[in-house]
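Chemist: pasted the sequence and its predicted model underneath.
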Amino acid sequence: MSDAPWLTVLGLGEDGLDGLSPANRQVLDRAEVIMGPPRHLSLVPETGAERIEWPVPFSDGLPILTGLRGRATVVLASGDPFWFGAGSVIARNFEAAEWTARPGQSTFSLAAARLGWPLEGTQTFGLHAAPLTRLRPHLSPGLRAIILLRNGAAVAELATYLTETGFADTQLHVMEALGGPRERARSVSLTEALLGTFDHPVCVGLEVAGEGRVFPKASGKPDEIFETDGQITKRPIRALTLSALAPQRGEHLWDIGGGTGSISIEWLMCDPALTATTIEPRADRAERIRRNADALGQDRLNVIHGTAPDVLSDLPLPDVVFIGGGLSADLLAWLRDALPAGTRLVANAVTLESEALLARWHEELGGDLLRIELAHSAPLGPRRGWKSAYPVVQWSVTL
């Protein structure tokens, strides 16, 4: 086998060969195998190459592609394969020397050009294989976004979701088959989107408007956005806890004793490159965490029903650990012995016993020990007074 890449990821537009450069046409002509979704294959004339339809789900196609190793293979993708496309998946699964990419014009670029929107000020979402709830943290009046959807029927689903979240005045710009002979663009209301018929491939430009709840960008989201049975780290404490956890791009969090999941969900909201696993011993609470994560657009949260430290040894190691429940000397000892140096640990305690435990470990391992005391105004006879919450002791340390 030659040292040259045997695999080419080729970005294809709706105009098929008309949009390809001569060099990219030569790549297709020389291919022994052309692999891609049926719609992409239909845009390319017969060249004598073997044709393989990429299966659904997408992951099922990777073993097939691996079996083609050594044969000149072209994988067809939409527009720019590295903008919510197949390129990143292939790059993760094959050596860099095996593949090359030839991107085409992205759907986002075409849509922005039709709408006259600057891409640097427009949010982009690839929701063709992801839930519409990914939009939820971003919805606010004035937002402009371009969204890729899985099919025409998803336009009505998007309109329904925007109505349910309180943004029924949003303007939708529905664009079908951009860049090809079937291209069509329409600006519609949510009602018109519910009644209309749209053809795949479809993307939608949103100009968000309405009276729906807007999530603040700062840590300490409103308690009311979480479904809870009362077991929740309240907003001010959550803000201080997120500050102590200090998320940095690409880090992974263990949230031990997840309760409502508010800490790990807010962790994920800080940056799309962050990941998290929450461990919750009660099945009903684990299910509630799952619902909260999905509803708030953080479906990538990994929820484990189990007890720490019993389930921890089977999990990928974290960069940061938060203990919000189940604090014990055994758990702290396990974390100290099992986790690598540099792992950050934050634990919150409310009871006298857990406070004493953190004080002993602070003496042994150092770090910062913080006592947080808050009070809220409350009726006091005909007047008002301060009603104190239970103080919280927070220990932060780098192992």
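Modeler: Received the coordinates, thanks. Fair warning: this is a prediction, and the values are worked out from it, not measured in the lab.
Chemist: only C-alpha atoms from now on, for both contacts and neighbour counts.
Modeler: Noted.
Chemist: and residue 91, what does it touch?
Modeler: Residue 91 makes contacts with residue 99, as judged by CA atoms under 8 Å, 6 or more residues apart in numbering.
Chemist: what about versus this one:
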Amino acid sequence: MPELPPPITVVGIGADGWPGLAGTSRAALREAEVVIGGPRQLALLPTDEVAAARVPWPSPLRPAVPGLLAEHADRRIAVLASGDPMFHGIGRTLTEILAGTPGAERLRVLPHPSSVSYACARLGWPLEATEVVSLVGRPLDTLAPALHPGRRLLVLSSDAATPAAVAALLTARGFGAARLRVLEQLGGPGERQLDGPADGWPHPAGDPLNVIAVELGPGPRTSLVPGLPDDAYESDGQLTKRHVRAATLATLAPAPGELLWDVGGGSGSIAIEWLRAHRDNRAVTVERDPVRAARIARNAAALGVPRLQVVTDAAPAALAGLATPDAVFIGGGLTAPGLLDACWAALPPGGRLVANTVTLESEALLAEWYRRYGGELLRLAVAHAVPVGGFTGWRQAMPVTQWSAVKPDTPQENAS
């Protein structure tokens, strides 16, 4: 059996540098032959205590990790991380890259208090009741789903410009009265706090190593559950309306980490509310019209899920090469040759397919698939009260026919 390479030790380090490290972490760095980290972190190590070769991470970081580890595989490697390596840190990246490789269990993590732990200690906020949003390597609009009146947030900054950008975003979204406190260099000798309202944030860019504490105060209310108001979306009319949308999302039944294909995206509402259901959810929307595809991207950003992947092409050809979905929604183009077959074939056992239509031609197709594969076939009808002269009457929206099914573990067809 070949000898396994030496272990890799991931050492969390704070703004207090070498003096703030525990003895175990110091010993691991002294024994290392190679230390990999960001330039700022490497500069915190004393040259008289740590004799290892110092290797800065290149940019972009993640693609470079396998090569660097392979280059130094026969040496004792230590990797520096800010605070807790397993909290939005390099620790997760390393575990994902090393998973399934020989000696993956050789990864050893020595955490330091995270910036979030320090921030909650300074603010007197209970950690378990404080929502944390990371903007490191993420679009600013990622913050939007966490904006609710009266809530407290900790925002992990990308750089020195992040506090002003967050203040501007809060103001634009109706939370100008929110109180911001920027905590810089937490735990280090240069620690300081900056305080002010979002509307008219008074401070210039400071230290890039900062966390933003946000007390939101009053502001617009946004529901957590599917069925956002129709006017929350920019649309040309191709929009799954609110009540049908809520019923459709309930049938799709999103669970954390699952992937949705939204075929015939329209305004993107189904994919967007799937993503809003949980931060780990993923979605791809396929829309052949480039104007609508651009509109979907704008809606996704406005509603806080800029991670939505928009594919501008016609299905079913556009589905080739996409990651295997956990659920598929078809909101348009049902009669395109081979579309239903391609979506059904792409689903794994246990995957869900939901298709909506308002046309007789597509309804007939869904009835045929219901006959073959079972599931549930239903009609959703919504009527709204409207003025009729001096009285009130009902205005009926176009009824929506919906077929839904769960793919069985073994192939079956109920054809008679």
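Modeler: Looks like it arrived, so ask away. Worth saying up front: this structure is predicted, and the values here are computed from it rather than measured.
Chemist: need the helices for the stretch 1-150 of structure 2, in chain order.
Modeler: 23-31, 39-42, 65-71, 90-98, 115-123 (DSSP state H, counting those that start in this stretch).
Chemist: mind listing what's buried in the fourth one?
Modeler: Within helix 90-98 of structure 2, the residues that qualify as buried are 90-91, 93-94, 98, counting by 16 or more other CA atoms under 10 Å.
Chemist: report the two of those residues separated the most.
Modeler: For the buried residues of helix 90-98 of structure 2, the maximum inter-member distance is 12.2 Å, found between 90 and 98 (CA to CA).
Chemist: what distance do you get for the residue nearest the centre of structure 2 to residue 256 of structure 2?
Modeler: By CA atoms, centre = their mean, the mean C-alpha position of structure 2 lies nearest to residue 279, the distance being 4.5 Å. Distance of residue 279 of structure 2 to residue 256 of structure 2, given as CA to CA, to the nearest Å: 8 Å.
Chemist: stretch 348-357 of structure 2 aligns to what range in structure 1?
Modeler: With TM-score structural alignment applied, stretch 348-357 of structure 2 matches the range 340-349 in structure 1.
Chemist: no wait, stretch 80-94 of structure 2
Modeler: Counting by TM-score structural alignment, stretch 80-94 of structure 2 corresponds to 76-90 in structure 1.
Chemist: off-centre distance for the matching stretch?
Modeler: 17 Å (CA atoms, centre = their mean, to the nearest Å).
Chemist: ok, now stretch 355-373 of structure 1?
Modeler: Mean-position distance between stretch 355-373 of structure 1 and its chain equals 34 Å (CA atoms, centre = their mean).
Chemist: quick one: what's aligned to residue 240 of structure 2 in structure 1?
Modeler: Taking TM-score structural alignment for the superposition, residue 240 of structure 2 sits opposite residue 233 in structure 1.
Chemist: same check, this time on residue 261 of structure 2
Modeler: Superposed on structure 1 with TM-score structural alignment, residue 261 of structure 2 falls opposite residue 254.
Chemist: what strand or helix carries its match?
Modeler: strand 252-256 (DSSP states H and E).
Chemist: that older thread, which positions in the match of stretch 348-357 of structure 2 come out as buried?
Modeler: Buried residues in stretch 340-349 of structure 1 (16+ other CA under 10 Å): 343-349.
Chemist: just the ones of those residues in strands?
Modeler: 344-349 (DSSP state E).
Chemist: who touches stretch 224-235 of structure 1?
Modeler: 220-223, 259-263, 288, 292.
Chemist: right, I'll call it a day here.
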